[in-house]
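Undergrad: Predicted coordinates and the sequence they were generated for:
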Amino acid sequence: MPASYQPGEGWMYGHGMDFAAYVIEQKTGQRLDEYLRKNVFAPVDVSRDEMSFFPIREGLGDRMPDLSPQDPEGLGLAAVGGFNSYDGGDVCYGGHGAYVTARAYVAVLKSLMKNDEKILSRAMVEEMFKPQLQGKAYESLQAAFSGPGGLAFGCGTSGEDRNMGLGGLVTGEDGDGGLGKGSLIWGGGHNTVWFIDRMNGICGIASPQLCIPSNVKAAMELKSAFRTHLRHVLAHA
C-alpha cells in the first residue's frame, strides 16, 4: 500500500514494525521468532518456551489466557474484531502475533531500563528515548492525539510535550500518566500497555484486556493509577 505520508511529512499508526521484521529476516536469513529468541530473549535469560508466534502448534496453547470473552478456549482470538492472531500460517509479524510470558516481557523492559547492554548498546538505548519528530511530523502526531484514536495513542498520558521515540511514546512532563519525564510507553490492540520510567526506576506492563467497544478512558485512568502507585511504593520503600 502507498505510504500515508512521505518521510518527515506526517505521523500515523501503521505497519512499520511489520516491514522492519521483514527486513531483519531478509538481512539475517533467520525467521523473526528465531532471531528474537537468540538476540533479544536469550540474553536476558528467557527460555525458548516463554516466547512463540505459534503457541498452539508448539504445544503451548494450554498456557494461553483468554484474550476476550469471545475466546473461552484461549485460541488467541483478539478483542478487536475477533480475528485469530494464530492464523495457522508461517509468517511472524513484527507488529502483532507474538505471545510471551509476563516474566519474559518484563525481563526485556528491565534490561532496557537499566541499559545493561544485554540486548542493545548503551548508545542505541539512549537514542530510543529521544524525541524523534519535529515540524509537520510532530504536528501530525499532536493532531492524532486530538482525533478518535487519541486516547489509545496517548496510552494514558496527556502532556503537551509528548513525542515519538524509537519504539514508543516519550513523555515530556514529570507525572504525566503516572510516569517520570522522558519515559517510554506504548500499547496495542488488546490494550496491553508497557512502560519504562528511567527517572523513577520502574517498568512493567498493564493489561485490562478490553473487548472493543468499551470504556477506553476508564482503562487508561486505571493504568495511570497503577503506574502512580508503583512510583509511590518505590518512593516509600
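TA: Thanks, I have the structure now.
Undergrad: For the rest of this, base every contact and every neighbour count on C-alpha atoms.
TA: Will do.
Undergrad: mind checking how far the residue lying closest to residue 117 once chain neighbours are set aside is from residue 104?
TA: Of all residues not flanking residue 117 in the chain, residue 111 sits nearest, at 7.5 Å (C-alpha to C-alpha, 6 or more residues apart in numbering). Distance, residue 111 to residue 104, using C-alpha to C-alpha, to the nearest Å: 11 Å.
Undergrad: swap in residue 1?
TA: Residue 1 sits 34 Å away from residue 104, going by C-alpha to C-alpha.
Undergrad: just the helices in this protein please.
TA: 16-28, 32-36, 102-114, 122-128, 135-146, 150-154, 216-235 (DSSP state H).
Undergrad: out of those, nearest to residue 92?
TA: Nearest of these to residue 92, taken as C-alpha to C-alpha: helix 32-36 at 5.9 Å.
Undergrad: Check which helices and strands that closest one sits against.
TA: Secondary-structure packing of helix 32-36 (3 or more C-alpha pairs under 8 Å, 6 or more residues apart in numbering; DSSP states H and E): helix 16-28.
Undergrad: if we go to 6 Å?
TA: Under the contact criterion of 3 or more C-alpha pairs under 6 Å, 6 or more residues apart in numbering; DSSP states H and E, helix 32-36 touches no helix or strand at all.
Undergrad: Mind listing what's buried along that helix?
TA: Neighbour-count burial for helix 32-36, counted by 16 or more other C-alpha atoms under 10 Å, picks out 32, 33, 34, 35.
Undergrad: Near residue 75, how many residues? Count them for me, please.
TA: 19 (other C-alpha atoms under 10 Å).
Undergrad: and it, how far is that from residue 93?
TA: Relative to residue 93, and taking C-alpha to C-alpha, residue 75 is found at 18 Å.
Undergrad: Presented hereafter is structure B, for comparison with structure A:
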Amino acid sequence: MFKLKPIFAALAISTSLLAFSGCATSQSPSASVATPPPSVLPERVAAMRTVLQDGVDKKVASGFSAALVDSYGRIESTYVGLADVETGKPITPDTVFRLYSMTKPITAVAIMMLVEEGKVDLDAPVSTYIPSFAKTVVYVSGDTLETLKTEPAVRQLTVRDLMRQSAGIPWWGPTKPVERLYAMNGIERAPSEPVPGFKGPRVANLQDLADRVAATPFTNQPGETWTYGIAIDVLGRVVEVASGQSLGTFFKDRIFTPLGMKHTAFQVQPGDKENLANVYFAVSKIKPATGGIDSYVKSLKDVPMHEALRPGDPPAKSPFLEPARIEFGGAGLVGTLSDYVRFARMIAGQGELDGVRIIKASSIAEMGKDQLGPKANANLVKQGYSYGLGFGTVVDSNLYPSGAPVGTMFWGGAAGTQFWANPQTKEAGVLMTQVLGDYLRTYQVNAARAAIGQPVQ
C-alpha cells in the first residue's frame, strides 16, 4: 500500500506556488474572432520541454506532461519521460495521475454551485450541515499531549472558514500537539494512507471523518489564520448533506460529465487501468543548501544528478484501481492532463466552457478574491499570494515566484501536479508529474519562467 510521508503537507503547498503565467499555442478552434493573431509562443512550450527533460535526465522525476492555453482557447501540450520506469511506459495523453490536493478546487466549485442553488450558505455555521461542529475547542498551550490546554471556540466555524482554510484544521503529524491528536484519533489525510500507529477502526466515510475532526481541538480560533489541512475534506461532507448525493456522484453528474472530463474520478476508470502512472520518491544525497522541502536552487545547473527514483505506488497494485473507501474532497481524485485542462479552462472562462456554464462568473470572482485579510495571510503574502475559496490567488506579481498576474487562481498537489487559470486574461496551464523529493520546485519555477518567455536559469 502506498504511504505518503509527512512531507505531504509541505509539498502540497510548495508545489502550488509556481503556477505558469504565460499563454500557449495551437489546436482548439474555440477562438471568438474570425482571424486570431498568430500562435503566440510555440517556442515557449519547447523551452518548457527543455527544462522538464533536464529534470528527467537528472532523475528528479520520471516524467512530466504540461499544457498551456491562450485566450483564444488554443492548446499546446508536451510529454516528457516515463509514467513507469520499471515497465518503460512513456507519459502520453492517456496517462492518469493522482491529483491529490488539486482535488480541492473541484470541491470548492461544487460548494459554490450549491450556494447558487440556495442549498449552502457560505456564512452559515458548519453545524447546520454537520451537527457535531456545534461545540468545538481550540488549542491554547502545551508541548505534549499531557500538558495540552484548550478553550472553547469564540464562535462556530462557518462554511467560509472551511473554504478559505482558516478553520484551524490541520493534517495529522508527528510533532505539533494538535497534529498528534489528529493521529491519535485516526484522522486520515489522503487515500490509501492509514495513520501510522493508530490501532482503532479506520475512518468509515466522510461523516465519520468530519465527526472525528469536530471532536479534536483546532489549531487556531475560527478565521484567525490560514492553516493548511483537511478542511476541504470536511467540505466534501457538506456537499453530500446539501445535495443528497455522494461526493463522487455529484462530481460526475454536475462537473465531470458536463465538462467532458471522462477520466477523472475517485477511482481509475476501467478503461484507464493500463494508463495509471507510478509515484516516485526522488532520492538525492545532496540537499538544497537552505534545507527543507520548500527550498530550492534557482539554476538547473546546480541540481545534482539524483541517485534513484524509488517507486511508491506500482500501478498494477495501486489502491486507486479499487473503489474509494472514502471520497476525499481534498486529496482523492485521479485524472488526465487533458481533463484538468478542461477544468482550468472553465475557471479561466469565468465558469463556462464550450457553451456549458458550470457556475456564475460572480462565483468565480468570489473564489479568486483574497478571503483571508492581512492578519490571516501574513505568511502567504510574503510569497506574493493569498487564499480565496478553495484556490490560491496571486496578490503581488513581484513577490510571486512565477510573476503571474494579480488575480491568477491556482493550486497544486503533493506529487508535483499544479495548475493555474486567469479569468481576466482567459489563459490557463497545467503541469503533471508524480514525484516527491528535493529540487522539484526548481523545475517548476523554471518551467514557469519558460512559459512566460523569461530566460531559464
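TA: Thanks, I have the structure now. No experiment lies behind these values; they were computed from the predicted model shown.
Undergrad: What residue in structure 2 is paired with residue 45 of structure 1?
TA: Counting by TM-score structural alignment, residue 45 of structure 1 lines up with residue 260 in structure 2.
Undergrad: In structure 1, which residue range corresponds to the lengthiest strand in structure 2?
TA: The longest strand of structure 2 (DSSP state E) is strand 75-84. Alignment note (TM-score structural alignment): strand 75-84 of structure 2 is unmatched in structure 1.
Undergrad: And the closest residue to residue 227 of structure 1 other than its chain neighbours, how far from residue 144 of structure 1?
TA: Of all residues not flanking residue 227 of structure 1 in the chain, residue 178 sits nearest, at 5.0 Å (C-alpha to C-alpha, 6+ apart). The gap separating residue 178 of structure 1 from residue 144 of structure 1 is 21 Å, by C-alpha to C-alpha.
Undergrad: Looking at those two, which one has more neighbours?
TA: The neighbour comparison of residue 178 of structure 1 against residue 144 (other C-alpha under 10 Å) goes to residue 178, with 21 against 18.
Undergrad: if we can go back for a sec, tell me which of residue 1 and residue 104 of structure 1 has more neighbours.
TA: Between residue 1 of structure 1 and residue 104, counted using other C-alpha under 10 Å, residue 104 has the larger neighbour count: 19 against 3.
Undergrad: circling back to that earlier point, deepest-packed of the helices of structure 1, please.
TA: helix 150-154 (a mean of 20; mean count of other C-alpha atoms under 10 Å).
Undergrad: counterpart of that one in structure 2, which residues?
TA: Using TM-score structural alignment, helix 150-154 of structure 1 pairs with nothing in structure 2.
Undergrad: Residue 240 of structure 2 -> structure 1?
TA: By TM-score structural alignment, residue 240 of structure 2 lines up with residue 25.
Undergrad: Contact partners for that match?
TA: 31, 32 (C-alpha atoms under 6 Å, 6 or more residues apart in numbering).
Undergrad: again with residue 206 of structure 2
TA: Each residue near residue 206 of structure 2 by C-alpha under 6 Å, 6+ apart is listed here: residue 237.
Undergrad: before we move on, what about residue 316 of structure 2?
TA: By C-alpha under 6 Å, 6+ apart, residue 316 of structure 2 lies in contact with nothing.
Undergrad: Report the separation between it and residue 274 of structure 2.
TA: Residue 316 of structure 2 is 8 Å from residue 274 of structure 2, by C-alpha to C-alpha.
Undergrad: ditto for residue 428 of structure 2
TA: Distance from residue 428 of structure 2 to residue 274 of structure 2, by C-alpha to C-alpha: 28 Å.
Undergrad: who's more crowded, these two?
TA: Counted by other C-alpha under 10 Å, residue 428 of structure 2 and residue 274 do not tie: residue 428 has more neighbours, with 35 against 15.
Undergrad: For the aligned residue in structure 1 for the more buried one, which non-adjacent residue is spatially closest?
TA: Aligned by TM-score structural alignment, residue 428 of structure 2 pairs with residue 203 of structure 1. Excluding the flanking residues, the one nearest residue 203 of structure 1 by C-alpha to C-alpha, 6+ apart is residue 196, at 4.4 Å.
Undergrad: What's the separation between that neighbour and residue 27 of structure 1?
TA: Distance, residue 196 of structure 1 to residue 27 of structure 1, using C-alpha to C-alpha: 29 Å.
Undergrad: for residue 63 of structure 1, same thing?
TA: Relative to residue 27 of structure 1, and taking C-alpha to C-alpha, residue 63 of structure 1 is found at 33 Å.
Undergrad: try residue 55 of structure 1
TA: Using C-alpha to C-alpha, residue 55 of structure 1 is found at 25 Å from residue 27 of structure 1.
Undergrad: The residue nearest to residue 227 of structure 1 contacts residue 224, correct?
TA: Yes. Residue 178 of structure 1 is in contact with residue 224 according to C-alpha atoms under 6 Å; the separation is 5.2 Å.
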